[in-house]
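Enquirer: Need a 3D model of the following:
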Amino acid sequence: MNFYSDRRSYWALFFVVSLLVGCGDDAVRPPPAELQSFEPQIELDRVWKNSFGDGQDEQFLQFAPLLAGGTLYDLEYDGEIYAIDLESGDDLWDVDLDEPLVGGVGGDTQQVFVTTFDGELVALNAVDGAELWRKAISAEVMAPATLFLDTVIVQTVDGKLAGYDRNDGEPKWEYRSTEPALTLRGTSRPTVFQDAVITGMSNGAVVAVSARNGQLFWEQKIAVPKGKTELERLVDVDGGVLLSDDAIYAVAYQGQLSRLNLFNGKPVWSIPVSSRTAPTAGFTNIYVSTIEGDVVAYDRETQTEIWKQSDLAYRELTAPVVWGNYIVVGDLEGYIHVLSQVDGAFVARIQPASEYIAVAPVIYDNKLIVTGSDGSVSAWEIR
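Expert: Below is the predicted model of the structure:
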């Protein structure tokens, strides 16, 4: 059973794989929690707002934007790619590839890279959007490409990591993992440390391979399939890994939050946590948005739970983002929730999008940049 060949929306797929494990075949995911009122402690002002087409066009994919050289690069499912000035929010250029796009945007100030639904890696000039080259790859890419020197690195949904020459798209190396029968529709975004590409795989492992030739350095499982059905045995490191303080932090769906040695992948500690998004670090904590909709802070040294905010249950939260003294998450109704890093209490709430915020906001010059699945993008600052 493989959901990659099924072109149903991500939302429908995620609903299927989010059945409550162990509660019987007729268990369903509970409805999202109703938002509770609170007394705001800070106020947010919108600096600018823009919009790019139809956004995800109800595909419920995670289109992560690229911030490079004061420019935000983003795309919509139908094929348009946009460059927006991060200071003013004004359009710089847009191009239409006239074919569905997935996976978000990667690159730098010279080139940006996008991937098509039909499995092509496309390079564009970052200054004007002119197409430079395209190359067929083995399958869909559901996360942005990562650039290392002259190599473009992508992870495909069929369990491959591959490097391509940034100048002409010619293949340079490939690493292949063993894929389970059932996975979430998504992939971890590769992260480069020195000359190692570190990423999570759909089989519940974190791997490090050479960014120069794809040779495997090490592999470490952080989730082991359990149960009788394929759904119960589903494990997937889907949200990317975090590199912080000479350690790797990764979390798996129906798995664990693990701290791994940066150089050999050996576990330092692990605790049971299920998530489809990446962890983040702030103060002395590691923050996670769980599959149940909790935002939890763990001490990064002792793995002790510091606090848990449970009032956003089943609201399909983004990965948490550290913004000064605060933690920010987006949800399925277009809300941004701002929490205190100290105790997880709500300090502010805004609704910058009319639809699902599928991708975590990003920070630029102390401003919060929010992209919604409706094609909206806006910048916010603390008053």
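Enquirer: For the rest of this, base every contact and every neighbour count on C-alpha atoms.
Expert: Will do.
Enquirer: Show me what the helix or strand harbouring residue 217 is packed up against.
Expert: Mapping residue 217 onto the secondary structure by DSSP states H and E places it in strand 216-221. On a contact count with 3 or more CA pairs under 8 Å, 6 or more residues apart in numbering; DSSP states H and E, strand 216-221 meets strand 205-210.
Enquirer: Can you give the distance of the strand it packs on from its chain's centre?
Expert: 18 Å (CA atoms, centre = their mean, to the nearest Å).
Enquirer: which residues of the protein fall in helices?
Expert: Counting by DSSP state H, the segments of the chain that form helices are 10-17.
Enquirer: circling back to that earlier point, strand 205-210 and the strand holding residue 217, what's the angle between them?
Expert: Per axes from the mean of the first three to the mean of the last three CA atoms, to 10 degrees, the angle that strand 216-221 makes with strand 205-210 is 170 degrees.
Enquirer: Check what contacts strand 216-221 and list those residues.
Expert: The list of residues contacting strand 216-221 from outside it, by CA atoms under 8 Å, 6 or more residues apart in numbering, reads 175, 204-210, 264-266.
Enquirer: please give me the structure for this one as well, since I'd like to look at both together:
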Amino acid sequence: MTTVRHNKKFSKAARTGILMFLALGLTACSTANNLIDKVTGSTDEVVITGKREAVLQGSGQATGLAKEPVVVPVAITNASWAQPGGVPSNALQNLSLGRSLSRVFTVNAGTGSTSSGRLTAMPIVVGGRIYVLDSQASVRAFSASSGASVWSVSLVPGGKDGEGAFGGGLASNGNQIFATTAFGEVVALNAATGSEIWRKKFPAPIKTAPTVANGQVFFVTVANEAYALTTTSGDQLWQSSGAGESASAISNTSPAVASGIVVAPHTNGDLIAFSAGGGQRFWNENLASSRAGASVANLNAIAGRPVIAGGQVYAISNAGRMAAFDLKSGAEIWSREFSGNQTPWVSGEYVFVISQKRRLVAIERRTGAVKWVVDLPGGGIWAGPVMGGGRLLAVSDKGVLASFSPQTGKTINTREVGDEFYIAPVIAGNTVYLLNNDANLLALR
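Expert: Modelled structure (predicted):
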């Protein structure tokens, strides 16, 4: 397969490599001079000569605080969240959600995280039902309004054990549910009954989720091989050879698809754009920082999903780099040197992201300039953000659901929802769904 463009230009500034899950308790910033410290978490004293202008060191146009006001788009009422990222592009803007949320139901959705594996798959919502893939490769369907059980099915192949079968994910085209599994299989199920339609086996495990668009299922194996299958029969349309398996952080990412282009994240930090129809490789970027230290050399994985919006791709890696690229050419638009393992959320002219330092950051899409940076409350590990009802929502491993102002980053509200959460909230039908580490599914409306 011919590569049209392979660009590995990195930014030339960062103070330190980012260590995964290191959190420093710093206060919220207010000036351009300390924004870089807020995002990267640097506490080293640095002598700077001359005029200091950059909000975050790196390439791009940012020369100070972002000037564009944060304008939240009108909320869209979505009946479904049919992909791991909601829609194939992973860009949902602002979803309809009430200001006051009450618990509607709590149900157990299978086996949660254990000593042999983590619960990582995002739930999906389609056709009035919510579907969950647990840590032992079982899929369960529930009523999205009441939590009543509809069906359940194990995807564990004959002669295999579900222990350690964590990873994979779900996506839907409405009539079918497509599941990827750690057994290296893709399985199509009837959404109404759970009955198996087809099953395909691949050489390597599939730890990440699929994306479904235009009659095709896209996914990447742990060997960094990208595939496209037909939704009707599972026949292979194309395959792209990868760089082989590499060490990475536990994550559950998935490709982004828009305008006939598939942007697939790989565990070695590569972000590769393919033709959705034929698999031709358009461009390839690597999201490792130019100065990432040896301690994160094996954690280059793009754990958050890439997002396609307005002809641009936004992605962040564990290895100290977030960047925006032109969707068609792969040309870098801007780059910032900080780490994250959550999916960026695009809304209006801004992209919101949680950094590895447990900070929520608002970045201007056009320039990469930072509008604000705030420390997330209470410490811990946070998943999100998503935007519903004009506010940003995130959930933590300390059992806290918090909402934030997109204009300022100020905390609007926090509430205890119990137990540990490592999976970002899902919003559909004016309802927030939360899946905790024990595979208990909560609905708030």
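Enquirer: Superposed, what's their TM-score?
Expert: Comparing the two superposed chains by TM-score structural alignment, normalised by the length of the first structure, the resulting TM-score equals 0.83, with 351 aligned residues with a CA RMSD of 2.7 Å.
Enquirer: Residue 377 of the first structure matches what in the second structure?
Expert: Aligned by TM-score structural alignment, residue 377 of the first structure pairs with residue 441 of the second structure.
Enquirer: Might one say that that match is in contact with residue 435?
Expert: Yes. Here residue 441 of the second structure reaches residue 435: they are 4.6 Å apart, a contact under CA atoms under 8 Å.
Enquirer: Which one's more surrounded, those two?
Expert: residue 435 (28 against 21; other CA atoms under 10 Å).
Enquirer: Give me the distance between that one and residue 15 of the second structure.
Expert: Applying CA to CA, to the nearest Å, the value for residue 435 of the second structure to residue 15 of the second structure is 36 Å.
Enquirer: With residue 247 of the second structure instead?
Expert: Between residue 247 of the second structure and residue 15 of the second structure the computed distance is 24 Å (CA to CA).
Enquirer: okay, these two: which has more neighbours?
Expert: Between residue 247 of the second structure and residue 15, counting by other CA under 10 Å, residue 15 is the more crowded of the two (18 against 13).
Enquirer: check contacts around the equivalent of residue 390 of the second structure over in the first structure.
Expert: For residue 390 of the second structure, the aligned residue in the first structure is residue 325 (criterion: TM-score structural alignment). Contacts for residue 325 of the first structure (CA under 8 Å, 6+ apart) come out as 340-341.
Enquirer: Count the residues that sit near the counterpart of residue 138 of the first structure in the second structure.
Expert: Under the alignment (TM-score structural alignment), residue 138 of the first structure maps onto residue 203 of the second structure. As a burial measure, residue 203 of the second structure scores 12 neighbours (other CA under 10 Å).
Enquirer: Now do the contacts for the nearest residue to residue 203 of the second structure once chain neighbours are set aside.
Expert: Excluding its sequence neighbours, the residue lying closest to residue 203 of the second structure (CA to CA, 6 or more residues apart in numbering) is residue 184, at 6.4 Å. Applying CA under 8 Å, 6+ apart, one finds that residue 184 of the second structure lies in contact with 201-206, 221.
Enquirer: Then residue 357 of the second structure?
Expert: Contacts of residue 357 of the second structure by CA under 8 Å, 6+ apart are 21-24, 39-41, 339.
Enquirer: Can you find the partner of residue 269 of the first structure in the second structure?
Expert: If you follow residue 269 of the first structure across to the second structure using TM-score structural alignment, you land on residue 334.
Enquirer: hang on, the earlier thing: selecting buried members of the contacts of strand 216-221 of the first structure in PyMOL, what would you type?
Expert: Applying 16 or more other CA atoms under 10 Å to the contacts of strand 216-221 of the first structure leaves a buried subset, and the PyMOL line that selects it is:
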select buried, resi 175+204+205+206+207+208+209+210+265+266
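Enquirer: just curious, which of the contacts of strand 216-221 of the first structure is nearest to residue 45 of the first structure?
Expert: Of all the contacts of strand 216-221 of the first structure, the one sitting nearest residue 45 of the first structure is residue 206; the distance, using CA to CA, is 39.5 Å.
Enquirer: aligned partner of that closest one in the second structure?
Expert: When the second structure is aligned by TM-score structural alignment, the residue opposite residue 206 of the first structure is residue 271.
Enquirer: thought that match was touching residue 256?
Expert: No. Using CA under 8 Å, residue 271 of the second structure is not in contact with residue 256, being 10.6 Å away.
Enquirer: what residues do those two have in common as contacts?
Expert: Both residue 271 of the second structure and residue 256 are contacted by 263-264, under the criterion CA under 8 Å, 6+ apart.
Enquirer: ok, residue 347 of the second structure - how many residues close by?
Expert: By the other CA under 10 Å criterion, the neighbourhood of residue 347 of the second structure contains 22 residues.
Enquirer: Trace it over to the first structure, please.
Expert: Residue 347 of the second structure maps onto residue 282 in the first structure, by TM-score structural alignment.
Enquirer: Count the neighbours of residue 232 of the first structure for me.
Expert: Residues near residue 232 of the first structure, counting by other CA under 10 Å, number 17.
Enquirer: correction: residue 21 of the second structure
Expert: Here the count is done by other CA under 10 Å, and residue 21 of the second structure has 16 residues near it.
Enquirer: okay but it is in contact with residue 356, surely?
Expert: Yes. The pair residue 21 of the second structure and residue 356 qualifies as a contact (CA under 8 Å) at a distance of 5.9 Å.
Enquirer: Could you measure from residue 58 of the first structure over to residue 79 of the first structure?
Expert: Residue 58 of the first structure sits 14 Å away from residue 79 of the first structure, taking CA to CA as the criterion.
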